[in-house]
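K.L.:
I would like the atomic coordinates for the input below:
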Amino acid sequence: MSGSASELAHRLGEHAEAVCREYLSNGHRSGNYWMVGDVRNTRGRSMHVRLKANAKCAAGKWVDEATSEFGDLLDVIRESCGLIEFRDVADEARRFLALPRPQPLVSDQTRRPAAARGSPDAARRLFAMSQPIAGTLAERYLAGRGILLSAHERALRFHPGCYYRDLVTGETQVLPALIAAVTSLDGQITGLQRTWLDPSGQGKAQLTDPRRSLGDLLGNGIWLGLDPGAPVPVMAAGEGSETMASLRMVMPPLPIAAATSANHLAGLILPPGCRRLYIAADADAAGRHGIERLSQRAGEAGILALVLRPQLGDFNDDLRHLGPAYLAARLSDQLVPEDARLFLPP
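P.N.:
Prediction:
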């Protein structure tokens, strides 16, 4: 560890209990230790952080008995905040300690970072730091939207403490988040969509923009039910992840892609051999450009493009307010009969 990192870790160790109360808030003090579930601030007791130094161990050192992970308080800040790059971890540590940011050296200015902010590498690392959604707040959030997906949906994960920065004030928060992987057709993660959640379980977090994306999005999508390399003769695509997950609820065999925005929908790369494309529309006209452009591109590639229209504002509204049986019946009237028999339950 570099000198600056060692110095920051030492300074944090001098305030170990305050650091734990800030970044491991789901834990509690027990004697000379802070007890918590893990370094990502999960409830439990398997991880303990030393609060005062002794002859053998510095303050701030921690061990997770369940996983054999160990580290210092910089690791706690990185994992609990969902940070990727060390400079962001160091900035957060300095913010906590009320220290000024150092002036960059010439060599620092020219050094290429290991994972540039907002890059596909950063997206892959954050996804790897997340966990499956089963039993988490993310699963509860989706269930509240009427979406009950299989545990085999590898594109969706949960991070218990994802770093959020207000773009206007610069203030930061650590909040749970639903993490959705944006991938290419071969299954490579190129980006992410983060949906920050209210820790109380009451839907999205109360933020100006509770949903943000990072990485390379154009041409790629949040794919549900895609087996990389397998033929995809029929598929569905749309903007929003919850809209498309709602369609997957009633048509589980159908590969589905959420492009995250109208502009990205327009540029979605379609699988080779695709013959029919269903494009999910919302009731408003905001995404009309994306639908029209994708339909045009599909037609130029010899793909039949058909638009699916909801009864209410979007297909998640239909699922929640009208029910899956009604949604399936409405889709049955809009699908090619062959596809209705193949993808809709009997």
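K.L.:
make it CA atoms for all contacts and neighbour counts henceforth
P.N.:
Fine.
K.L.:
quick one, longest strand in this structure?
P.N.:
strand 172-183 (DSSP state E).
K.L.:
tell me which stretches of the stretch 51-200 of the chain form strands.
P.N.:
With strands called from DSSP state E, counting those that start in this stretch, the stretch 51-200 of the chain shows them at 62-64, 70-71, 131-132, 156-165, 172-183, 189-196.
K.L.:
list the contacts of the longest one.
P.N.:
What it means is strand 172-183. Outside strand 172-183, the residues within contact range by Cα atoms under 8 Å, 6 or more residues apart in numbering are 80-81, 127, 130, 137-138, 155-166, 189-199, 205, 217, 220-223.
K.L.:
got the angle between that strand and strand 189-196?
P.N.:
If you take axes from the mean of the first three to the mean of the last three Cα atoms, to 10 degrees, strand 172-183 sits at 140 degrees to strand 189-196.
K.L.:
any idea how far Ala5 is from Trp34?
P.N.:
Ala5 sits 22 Å away from Trp34, going by Cα to Cα, to the nearest Å.
K.L.:
and this one, please, so the two structures can be compared:
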Amino acid sequence: MLAERIGVLARELLPNGRKDGAEWRCGSLAGEKGQSFAVHLNGSRAGVWADFSSGERGDALDLVAAVLFAGDRREAMKWAVSWLGLGDGAAPTFRAPERRQVAPDRGREDLDQEAQRKRASARKLWHDTPSGIAGTPVEAYLAGRGIILRELGRAPGALRFNRSVWCAEVQRPLPAMIAAICGPSGKLVAVHRTWLGETPGGSWVKADLQNAKKVLGSFAGGCVRLWRGASGKALGVAPEGDVTVIAEGIETALSVAVACPEFRVLSAVSLSNMAAVALPDTLKDIIIAADNDSGNEKARRALEAALKKFASQGRTVRLAMPEIVHGDWNDVLRGKDTDGKPERPV
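P.N.:
Alright, predicted model coming up:
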């Protein structure tokens, strides 16, 4: 029912946003002006939203929880029942809980403090998570995706396994793969979480959640440094001649690393962040390992932006895209066709 009235709801929760086609857009869940946050206003995805800067996603109820109740869906449900006029028959008028009013000249300061809080939480989660993934569910999950890290001789240090990471969607901790997202200086700025679940047969897969992957912290310009390639040097001291592959997702990037271990491989985490990834001047040869999002205009524009950005920096840029429609390089590694079935020999 919230989704049916998402046009009204989005405007009331995020009044500083603006309508952009079939979406309501603003800067983030904080509601400031911008483009990084989008809510679908109609169609089968009405109410579905995404914050492309943080990786957070959800439905209409999640939006209420995130904006008004710090992610508490129970409180969001109570509020929604009242707002929809379902509780006592009252008219569905907007009755938001009181929120601290921020003076215009202090808005940026508050946003900066929130960013610092999330970064501190991300660093704590990373440092509280044991290093190494050998023999853990993370190794088993990746192997189930066809990514056999032992073929590389070592596992990426940017990945860890934590058996108990809080998941707001189910209101309890779950096992998760944790990935370090580092900024240009090499310092950790955010973490990527992939919640995992064990099947009855004992296999480890992505948890059965609406959003099994989320980022904690702001990561614009950062990336997950997954593989150093032939030189073995850290990104900050990468030598000239290193070929660098940038992929969107972690599994896609790892698939490239397994297939082409001579290349340096980075995950941009999101397609919108790909053009912002900061690279040292020594890296002149760049390959964008794109997903084949055929017909997705936004994806096409984001790819073009990344290609133009790196080319403008004087680098040689190439685009590598799988022939599998709506597929990625992990699908190629696993030998799948457009239907997700093993490819037939020609």
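K.L.:
mind checking the TM-score on these two?
P.N.:
Superposed pair, TM-score by TM-score structural alignment, normalised by the length of the first structure: 0.56. Supporting alignment: 214 aligned residues with a Cα RMSD of 3.0 Å.
K.L.:
next one: stretch 276-293 of the first structure to chain centre, how far?
P.N.:
24 Å (Cα atoms, centre = their mean, to the nearest Å).
K.L.:
can you give me the buried ones in that stretch?
P.N.:
276-282, 287-288, 290-293 (16 or more other Cα atoms under 10 Å).
K.L.:
in strands only, show me these.
P.N.:
Using DSSP E, those in strands are Arg276, Leu277, Tyr278, Ile279, Ala280.
K.L.:
residue contacts, the aligned partner of the third one in the second structure?
P.N.:
Which is Tyr278 of the first structure. Residue correspondence to the second structure (TM-score structural alignment): Tyr278 of the first structure is matched to Ile287. The contact partners of Ile287 of the second structure, taken as Cα under 8 Å, 6+ apart, are Val243, Thr244, Val245, Ile246, Val317, Arg318, Leu319, Ala320.
K.L.:
list buried residues within these.
P.N.:
Applying 16+ other Cα under 10 Å to the contacts of Ile287 of the second structure, the neighbour count classes Val243, Thr244, Val245, Ile246, Val317 as buried.
K.L.:
list just the nearest of those residues to Val256 of the second structure.
P.N.:
The closest of those to Val256 of the second structure turns out to be Val245 (Cα to Cα; 8.0 Å).
K.L.:
the first structure: which residue goes with the closest one?
P.N.:
Using TM-score structural alignment, the partner of Val245 of the second structure in the first structure is Ala236.
K.L.:
any idea how far its match is from Leu270 of the first structure?
P.N.:
Applying Cα to Cα to Ala236 of the first structure and Leu270 of the first structure gives a distance of 10 Å.
K.L.:
next: Asp108 of the first structure.
P.N.:
41 Å.
K.L.:
tell me which of those two has more neighbours.
P.N.:
Between Asp108 of the first structure and Leu270, Leu270 has the larger neighbour count (other Cα atoms under 10 Å), namely 20 against 10.
K.L.:
list the contacts of whatever residue of the first structure lines up with Pro322 of the second structure.
P.N.:
For Pro322 of the second structure, the aligned residue in the first structure is Pro310 (criterion: TM-score structural alignment). By Cα under 8 Å, 6+ apart, the contact list for Pro310 of the first structure reads Ala281, Asp282, Ala283, Asp318.
K.L.:
coming back round to it: whichever of the contacts of strand 172-183 of the first structure end up buried, select them in ChimeraX.
P.N.:
Listed next is the ChimeraX selection for buried residues among those, using 16+ other Cα under 10 Å:
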select :80,81,127,130,137,138,155,156,157,158,159,160,161,162,163,164,189,190,191,192,193,194,195,196,197,198,205,217,220,221,222,223
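K.L.:
ok, and for the longest helix seen in the second structure, which residues are buried?
P.N.:
Looking across the second structure with DSSP state H, the single longest helix is helix 107-128. Under the neighbour-count criterion of 16+ other Cα under 10 Å, helix 107-128 of the second structure has Ala115, Lys118, Arg119, Ala120, Ser121, Ala122, Arg123, Leu125, Trp126 buried.
K.L.:
by contact count, what packs against it?
P.N.:
Judged by 3 or more Cα pairs under 8 Å, 6 or more residues apart in numbering; DSSP states H and E, helix 107-128 of the second structure is in contact with strand 188-198, strand 213-216.
K.L.:
dump these into JSON lines; add distance to Arg108 of the second structure as well.
P.N.:
JSON lines is the format used below for these (distance: least, Cα to Cα, whole Å):
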{"stretch": "strand 188-198", "distance to Arg108 of the second structure": "19"}
{"stretch": "strand 213-216", "distance to Arg108 of the second structure": "19"}
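K.L.:
looking at those strands, which is closest to Val170 of the second structure?
P.N.:
strand 188-198 (11.2 Å).
K.L.:
roughly how far out does that closest one sit from the chain middle?
P.N.:
Offset of strand 188-198 of the second structure from its chain centre (Cα atoms, centre = their mean): 10 Å.
K.L.:
next, the mean deviation of the next helix-or-strand element following it compared to the first structure.
P.N.:
Next along the chain after strand 188-198 of the second structure, taking DSSP states H and E as the criterion, comes strand 204-206. For strand 204-206 of the second structure, the mean deviation from the first structure after alignment is 1.9 Å (mean Cα distance after the TM-score superposition for the first structure).
K.L.:
so Val19 of the first structure sits right up against Leu12, yeah?
P.N.:
Yes. Assessed by Cα atoms under 8 Å, Val19 of the first structure is found in contact with Leu12 at 6.9 Å.
K.L.:
overlap of the contact sets of those two?
P.N.:
In contact with both Val19 of the first structure and Leu12: Leu73, using Cα under 8 Å, 6+ apart.
K.L.:
where along the stretch 201-346 of the second structure do the strands fall?
P.N.:
Under DSSP E, counting those that start in this stretch, the stretch 201-346 of the second structure gives strands at 204-206, 213-216, 224-227, 243-247, 264-267, 285-289, 316-320.
K.L.:
any figure for the gap between Ala278 of the second structure and Cys260 of the second structure?
P.N.:
22 Å.
K.L.:
surely Gly144 of the second structure meets Trp204?
P.N.:
Yes. Under the criterion of Cα under 8 Å, Gly144 of the second structure is in contact with Trp204, at a separation of 7.4 Å.
K.L.:
who's more crowded, those two?
P.N.:
Remark: of Gly144 of the second structure and Trp204, Trp204 carries more neighbours, 21 against 14, as counted by other Cα under 10 Å.
K.L.:
ok, that one - contacts?
P.N.:
Pro137, Val138, Ala140, Tyr141, Gly144, Leu196, Gly197, Glu198.
K.L.:
and the fifth one, what pairs with it in the first structure?
P.N.:
Right, Gly144 of the second structure. Gly144 of the second structure maps onto Gly144 in the first structure, by TM-score structural alignment.
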